[in-house]
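> Attaching a predicted model along with its sequence, questions to come.
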Amino acid sequence: MTREEAEDQLREAGTVDDDAFLLLDTAIACAIHDSPFRDERPARRLADAAADRLAERILSEGPDDALAETMASDLRLNGDLLAYDDPGNTDVIDVAERRRGLSAALSVFYLDAARRAGVKAQGVDFPNHFLLRVETPAGPVALDPFSQGRVVMPSELTRRALLAGLTPHVADRLDVLMAPVSDRQALIRLQNVLFSRAIRAGDFQSAERSAVRRALLDPEDHRPWLDVAAAREKQGALNGALDALARARAVAGQEAPVHQVAMERLRMRLN
């Protein structure tokens, strides 16, 4: 698949309702958009194996145990503690080959397997760390894909929330801490992580591509185009930055004057 073909697939994914959003296919398209002409079969083989194994386990185990055991024990998916900043940790094709990655990338395989095996699971956009919410007969539980899919107890959720800077009256509310997000938002979270890492590393081309993917996946959000503009400006592509700002303004409407200020600043640099 070429980068252009991947971009077309992402653009199409941005037009469908959340119920029709194909998480695994779109995550693979994101990976190929970043680095084209790669073999996507390892990711698909892993996803197929996960779905088949989970379907077997769910017959005799609870949904949370079955999901965690399938992904972490049977298929050896886990967080990358030794090379946490490795760019491959955000790429689902690399993750499938290495069986290591960040929580947001590992969650793609958890969520895909859960959908296909009939386990009700959703992403949780927890501060600083992506988690999963799995519905069980005893109520929802939080799983951490980075830590072998272990259950995160409510007290631990509160502790993590306080460390992340949430106020105590928010950190005590499990309904807020475990609020689910759509598969689309889960994938956008992964692109946000990639953008932040690329900016810190000074890889502004990679940052631009990740921001473009966010813009395509959620065409009603103007903010990704602001990040595209920032990444292009860092590369000296001022006309491209102006185009991105114009796109942001077109999506946001006239109620965002900051875009006009930024456009005037870039025009002055061009003159």
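Received, thanks.
> Going by C-alpha atoms from here, please, whenever you check contacts or count neighbours.
OK.
> ranges for the helices of the protein?
Along the chain, counting by DSSP state H, helices occupy 3-13, 23-34, 41-57, 63-68, 92-98, 103-117, 154-163, 168-171, 174-177, 183-201, 204-217, 223-234, 238-252, 257-270.
> Presented hereafter is structure B, for comparison with structure A:
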Amino acid sequence: MTREEAEFILGAAGEVEDERFPLLEAAIACAIHDSPFRDAEPVRVVAAEGVRRLRDRLRNERSDDALTETLASDLRLNGDLLRFDDPANTDVIDVIERRRGLSAALAVFYIHIGREAGLVVQGVDFPGHFLVRVQTGEGPVAIDPFSEGRVVMPSELTRRALRAGLTPHVADRLDVLMAPVSDRQTLIRMQNILFIRAIQAGEFEAAERSAVRRALLEPHDHRPWLDVAQARERQGALAGALAALDRARGLNAAEGVVHTAHDRLRMRLN
């Protein structure tokens, strides 16, 4: 698959309703867009194997236990403690090859495999650490895909929220702490992580690619185009940066912010 073909897939995914969002295929397209011409079939093969194993486990195990045992034990998918900042940790092709990744990337497999086996599984954009929410007979359970699918108890959720800076009256509300996000937002979080790290590392082409993916996944949001403009400007591509700002302005962005940036770049071009 080429980068252009990946952009076509992401653009199509960006136009569908959240309920029909193709999480696994969109995640594969994100990976290919960043590094084209790789074989993504192992990702699909492992996912299919995970569905088969999970269905077998669900005959005798609780839904949350079966899911974590399938993903963390059978498929050996866990967090990467040694190379936490490695971009490969957000790339689902690399994650399957290494069996290591960040929480949001691992969550793609928890969500996809769980749903294909009939479970209600959703992502939780918890402050500082992505979690997975699984519906059980006793109610929703939060599990941490980075830590071998360990169940995160309500008291620990509150402690984590307080450490992340949430106020006590918010940190005590499990309905807020465990609020699910869409599959689209799961992938967008991964691209946000890549953008921030690439900007900090001075890898502005990689930053631009991650911002473009966000723009494709969320076509009505002007903010990714502002990040595209920033990344292009840092590369010296001022005309391209202006084009990105024009895209943001076309999406009814905050006119003052875009207008100021547009004028500044125009002055640099002149």
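Happy to help now that I have it. Every value quoted in this text rests on a predicted model; they were computed, and no experiment measured them.
> can you list the helices of structure 1 in TSV and add mean neighbour count and distance to residue 77 of structure 1?
As requested, these are exported to TSV (neighbours: other C-alpha atoms under 10 Å; distance: least, C-alpha to C-alpha, whole Å):
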stretch	mean neighbour count	distance to residue 77 of structure 1
helix 3-13	18	26
helix 23-34	22	16
helix 41-57	18	10
helix 63-68	23	10
helix 92-98	22	8
helix 103-117	24	7
helix 154-163	16	22
helix 168-171	14	29
helix 174-177	14	24
helix 183-201	20	17
helix 204-217	24	24
helix 223-234	24	30
helix 238-252	20	37
helix 257-270	14	42
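> Put together JSON lines for these, with distance to residue 78 of structure 1 on each row.
Formatted as JSON lines, those follow (distance: least, C-alpha to C-alpha, whole Å):
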{"stretch": "helix 3-13", "distance to residue 78 of structure 1": "27"}
{"stretch": "helix 23-34", "distance to residue 78 of structure 1": "18"}
{"stretch": "helix 41-57", "distance to residue 78 of structure 1": "14"}
{"stretch": "helix 63-68", "distance to residue 78 of structure 1": "10"}
{"stretch": "helix 92-98", "distance to residue 78 of structure 1": "9"}
{"stretch": "helix 103-117", "distance to residue 78 of structure 1": "8"}
{"stretch": "helix 154-163", "distance to residue 78 of structure 1": "20"}
{"stretch": "helix 168-171", "distance to residue 78 of structure 1": "27"}
{"stretch": "helix 174-177", "distance to residue 78 of structure 1": "23"}
{"stretch": "helix 183-201", "distance to residue 78 of structure 1": "16"}
{"stretch": "helix 204-217", "distance to residue 78 of structure 1": "24"}
{"stretch": "helix 223-234", "distance to residue 78 of structure 1": "29"}
{"stretch": "helix 238-252", "distance to residue 78 of structure 1": "37"}
{"stretch": "helix 257-270", "distance to residue 78 of structure 1": "41"}
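> and the gap between the residue sitting nearest the centre point of structure 1 and residue 104 of structure 1?
By C-alpha atoms, centre = their mean, structure 1 has its centre lying nearest to residue 190, at 2.4 Å. Counting by C-alpha to C-alpha, to the nearest Å, the separation of residue 190 of structure 1 from residue 104 of structure 1 is 5 Å.
> any residues in contact with both of those two?
Counting by C-alpha atoms under 8 Å, 6 or more residues apart in numbering, the contacts common to residue 190 of structure 1 and residue 104 are residue 90.
> Out of the helices of structure 1, which gets nearest to residue 79 of structure 1?
Among these, helix 103-117 comes nearest to residue 79 of structure 1, with 6.6 Å by C-alpha to C-alpha.
> which residues touch that closest one?
In contact with helix 103-117 of structure 1 (C-alpha under 8 Å, 6+ apart) are residues 23-24, 27, 46-48, 50-52, 54-55, 58, 67, 71, 77-79, 89-92, 95, 100, 120-123, 129-132, 144-146, 186-187, 189-190.
> coming back round to it: tell me which of the helices of structure 1 lies nearest to residue 138 of structure 1.
helix 63-68 (10.7 Å).
> correct me, but residue 1 of structure 1 touches residue 32?
Yes - between residue 1 of structure 1 and residue 32 there is a contact at 7.0 Å, judged by C-alpha atoms under 8 Å.
> Please identify every residue contacting each of those two.
With C-alpha under 8 Å, 6+ apart as the test, residue 1 of structure 1 and residue 32 both reach residue 38.
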